[in-house]
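> Dropping the sequence and predicted coords here.
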Amino acid sequence: MQENVQRIVEENGMRMVLERIPHVRSCSIGVWLTRGSRHEPPDKIGISHFLEHMVFKGTSKRNAKEIATAIESVGGSLDAFTGREYTCFHAKVLDEYVELAVDVLSDLINSPTISEENLQREKQVIYEEIRNMEDTPDDLIHQLYSETIWGDNPLGYPLLGTYQTVAALKRDDILEYLHQNYIAPNLVISLAGNIDFNSTIDIIREKFSFLSSRSTAGDDEIPTPPGEPRRAVNRHLNRDCQQTHLCLGTASFSHSDARRYALLLLSNIVGGGMSSRLFQRVREEEALAYVVYSFQQFYLDTGLFGVYVGTEPSKREKTLRVIREEYAKLLEEPVSEQELNHAKNQLKGQLMLGLESTTTRMFRLANFEINREGYQKVDEVLAKINAVTPEDITAVARIILNPENLCSVSLGPNHN
């Protein structure tokens, strides 16, 4: 597969990763800060997410409506999200509006006004976001699962913060966090679409020239190490809802770990779609659930694997037993070449279909850069997937599905 990617590192530490895709008319631009909830002090949990909200309230050039109108008036989209290890602001526009999109994105992190009035108003919005998560048990269970695995480590912090930590945030806290963390060495600009490299690089340099007035003392160290994750914990939280929501799994591998592709294939075999073992057993054969799937998250130095299922409260124990039985089968007997090839084709197909989106390609550029791997061509990734053997799957399963490592967390009514 032909790819045209350039990586530039500026003297101030800012990184650009650009991909030219001449056969499309769209362009996706991401401004990534390598700072997220994992970098927060305990008394300011949620500040990364709060700042992500606040920059949209207005800047020295645009008010809140003008920020939204600037992109939407040309048919584009503008959004942002906060993760454990990064914060992302991104836009998608027609190729003729790349300069406009870069201008809006740079404006967000250059000169947000962060007025006291908007800060107090946005706290109410964040409270509602927290309440929304608390009222959505199939979302809440994932936060409880992270807390259970990581304990007091920042990887277990709630991304939204708590009512107490959000309430305590002051304007000076937000501005200090902005100027200490939204700096060139922490910044990755990723862009994929129908672009001219030279003119696009010039636009980015011009729009982000304000960074020269900020500190360049970025900290490239991995934040608080995860320590030893909890193992063999079984936790139930009482909640008045119609289903019991379950997560079962353990800590896993980092984004750069060579075993990552074996884990992705194992995850597909376990719970990656309608043909997966758990979907067939839990839903089709046992009728224990409507939704069942596996998931994984990769960080700089560790990761997380698990299975989610929602079931009738009285069937909690049976559901856990069935999942553990399927895990045990993978430990006792290697996967067949046929099943592994099915999982490989599924994973490769997902990758290739995703490449039809400039947004997916922009995310892909940034993920390799943020995780310090260097860009990997699609053919290289496909070769790594193809190279995984049944023995590799078994080796990973013995770590990830080992009963002595598994933690289970459930949320729902107490039953017996």
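Nice, thanks for sending it over.

> Could you use CA atoms for every contact and neighbour count after this?
OK.

> Tell me how far the spatially most central residue of the chain lies from residue 97.
Centroid check for the chain by C-alpha atoms, centre = their mean gives residue 83 as the closest residue, at 5.4 Å. Distance check for residue 83 against residue 97: by C-alpha to C-alpha, to the nearest Å, it reads 28 Å.

> before we go on, here's another structure to hold up against the first:
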Amino acid sequence: MRVVTEYIPSVHSASVGLWVGVGSRDEGPSVAGAAHFLEHLLFKSTPTRSAVEIAQAVDAVGGELNAFTAREQTCYYAHVIDSDLELAVDLVADVVLRGRCAVDDVEVERDVVLEEIAMRDDDPEDTLGDVFLSAMFGTHPLGRPVIGSVGSIEGMTRAQLHSFHLRRYTPERMVLAVAGNIDHDQVIRLARKYFDGHLVDGKEPVAPRKGTGRVGGDPTLALVNRDTEQTHMFLGVRTPGRHWEHRWALSVLNCALGGGLSSRLFQQIRETRGLAYSVYSTVDTFSDAGALSVYAACLPDRFDEVVRVTMDVLEGVARDGLTEAECKIAKGSLRGGLVLGLEDSASRMHRLGRSELNYAGHRTIAETLDLIEAVSVDQVNHIARQLLERPFGAAVLGPHRSKRSLPKPLRALAT
């Protein structure tokens, strides 16, 4: 198991994260949602603590103990004041290594996960995010929702979850990341104490995930007919994964397109025409693939115009490119967002864990800022032409009964 730390003398907190290089893309279709279900289940009980005792331990020090599951990783984390560092390491290790996966706990948490799926289904933007990635990646594991489906969760057995835990949660896939007012040697001592017997299995740490690089077929159009007040849309293209040499130029392109108040999409759709309250662009990046997408939500009778303006903006950027001024603003926004987003120990811990799992290395903040600043407008416009000429995929949720009722640019995706 790898241990990475960052000392931040200006804070009075400590953030502990145990990162496991396992996520929803590592599941088979028959156990879709297993990684997320297991993440829930491990908090229910250990040989020495009940769920109530786990909760009481962290509440008694005013801390936070939680976890999240993504497509390529799972993270269990605690955030406490610095004097409670040992408790945080103890709790995270106890939950992750010794969570019991008891039969009774499985049945209780099954209902909780089903409630979470229902909550996702009640949120149009969350629902559409999963539908969009399915439209983009099809039957590839990246196209499956992290949370699974009602059918897969209802059919999941304790034996399957316990097996997933034993087979996947191994030391060579783990990173213990700690940031705050802490000492590296102290963290090592605590790791040896609370991870005793789980630190070494004779294998080299797993190299950063590269993925298969193979996503078959073109993106498609997906429609979810729902009686909502607004029509919600994701529209986008596939991109290379996070190891792409032009990923910083992609970040600048995304920011200039829809990453801020001055971005083209925000100005054209909201500020100039008042067509939508919410409009933005985003980038999802995985080891071997990704997606550059635009989200907008508007009244159904304005949807045709929102699609038209969105396509006009994207086609204009692909054809004529961005200006030097737009790229300068986007780079400044990225640089400021990076620095301001790392003002607390929790964000520093997340940066450490992700960097170790994804790249097996770490850049200083200054080095990252230099990489952003080095992006040229020519680089941004080159990848804009390259990406925005690719086949588009889209997902729409709203009161539309068939794909034939959608705007013509979207209908073309259904053929």
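Ah, there it is. This structure is a prediction, so every number in the text was calculated from the model and none was measured.

> what's the counterpart of the residue nearest to the centre of structure 1 in structure 2?
Under the alignment (TM-score structural alignment), residue 83 of structure 1 pairs with residue 70 of structure 2.

> Same check on residue 28 of structure 1?
So residue 28 of structure 1 corresponds to residue 15, using TM-score structural alignment.

> Run a quick check on that match versus residue 78, I expect a contact.
Yes. Residue 15 of structure 2 is within contact range of residue 78, at 5.8 Å (criterion: C-alpha atoms under 8 Å).

> These two: which is more packed in?
Comparing residue 15 of structure 2 with residue 78 by neighbour count (other C-alpha atoms under 10 Å), the higher total belongs to residue 15, at 30 against 23.

> In three-state terms, how would the more buried one be classified?
Residue 15 of structure 2 carries the three-state label strand when classified by DSSP: H, G, I helix; E, B strand; the rest coil.

> what about the closest residue in space to it that isn't next to it in sequence, neighbour count?
In this structure, residue 15 of structure 2 finds its nearest non-sequential neighbour in residue 79, 4.5 Å apart by C-alpha to C-alpha, 6 or more residues apart in numbering. When neighbours are counted by other C-alpha under 10 Å, residue 79 of structure 2 registers 25.

> From residue 160 of structure 1, how far off is the corresponding residue of structure 1 for residue 79 of structure 2?
Using TM-score structural alignment, the equivalent of residue 79 of structure 2 in structure 1 is residue 92. Remark: distance between residue 92 of structure 1 and residue 160 of structure 1 (C-alpha to C-alpha) = 25 Å.

> Which strands or helices does the strand or helix carrying the match of residue 79 of structure 2 pack on?
Taking DSSP states H and E as the definition, residue 92 of structure 1 sits inside strand 87-94. Under the contact definition 3 or more C-alpha pairs under 8 Å, 6 or more residues apart in numbering; DSSP states H and E, strand 87-94 of structure 1 sits against strand 26-33, helix 47-54, strand 77-82, helix 98-110.

> Make TSV from those and add distance to residue 153 of structure 1 to it.
Formatted as TSV, those follow (distance: least, C-alpha to C-alpha, whole Å):
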stretch	distance to residue 153 of structure 1
strand 26-33	21
helix 47-54	16
strand 77-82	18
helix 98-110	28
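
> can you list the residues that contact the lengthiest helix in structure 2?
Secondary structure assigned by DSSP state H gives helix 103-122 as the longest helix of structure 2. Helix 103-122 of structure 2 has contacts (C-alpha atoms under 8 Å, 6 or more residues apart in numbering) with 37, 40-41, 44, 126-127, 147, 149-150, 153-154, 157-158.

> Show me which of those residues are buried.
37, 40-41, 44, 127, 147, 149-150, 153, 157-158 (16 or more other C-alpha atoms under 10 Å).

> Which ones among the residues you listed lie within helices?
Using DSSP H, those in helices are 37, 40-41, 127, 150, 153, 158.

> Farthest pair within those?
127 and 158 (27.3 Å; C-alpha to C-alpha).

> And the strands in structure 1?
For structure 1, the strands defined by DSSP state E occupy 5-9, 15-20, 26-33, 77-82, 87-94, 187-193, 234-238, 244-252, 289-298, 303-311, 407-412.

> Tabulate those in TSV, adding columns for distance to residue 212 of structure 1.
Shown next, in TSV, are the strands of structure 1 (distance: least, C-alpha to C-alpha, whole Å):
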stretch	distance to residue 212 of structure 1
strand 5-9	14
strand 15-20	14
strand 26-33	16
strand 77-82	24
strand 87-94	20
strand 187-193	13
strand 234-238	49
strand 244-252	39
strand 289-298	32
strand 303-311	35
strand 407-412	47
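
> what's the closest of those strands to residue 328 of structure 1?
That would be strand 244-252 among the strands of structure 1, by C-alpha to C-alpha, at 13.0 Å.

> how about that closest one, which residues of structure 2 does it hit?
The aligned range for strand 244-252 of structure 1 is 231-239, by TM-score structural alignment.

> Superpose on structure 1 and give me the mean offset of that stretch.
Overlaying structure 1 shows stretch 231-239 of structure 2 at a mean distance of 0.9 Å from the equivalent residues (mean C-alpha distance after the TM-score superposition for structure 1).

> which residues touch that stretch?
124-125, 128-129, 132, 136, 219, 285, 289-300, 303, 387-388, 390-399.

> Could you do stretch 182-192 of structure 2 as well?
Against stretch 182-192 of structure 2 from outside (C-alpha under 8 Å, 6+ apart): 3, 5-8, 14, 82, 85-86, 89, 178, 199.

> ok, for residue 210 of structure 1, nearest residue in space, not its chain neighbours?
residue 110 (6.8 Å).

> Cheers, nothing more for now.
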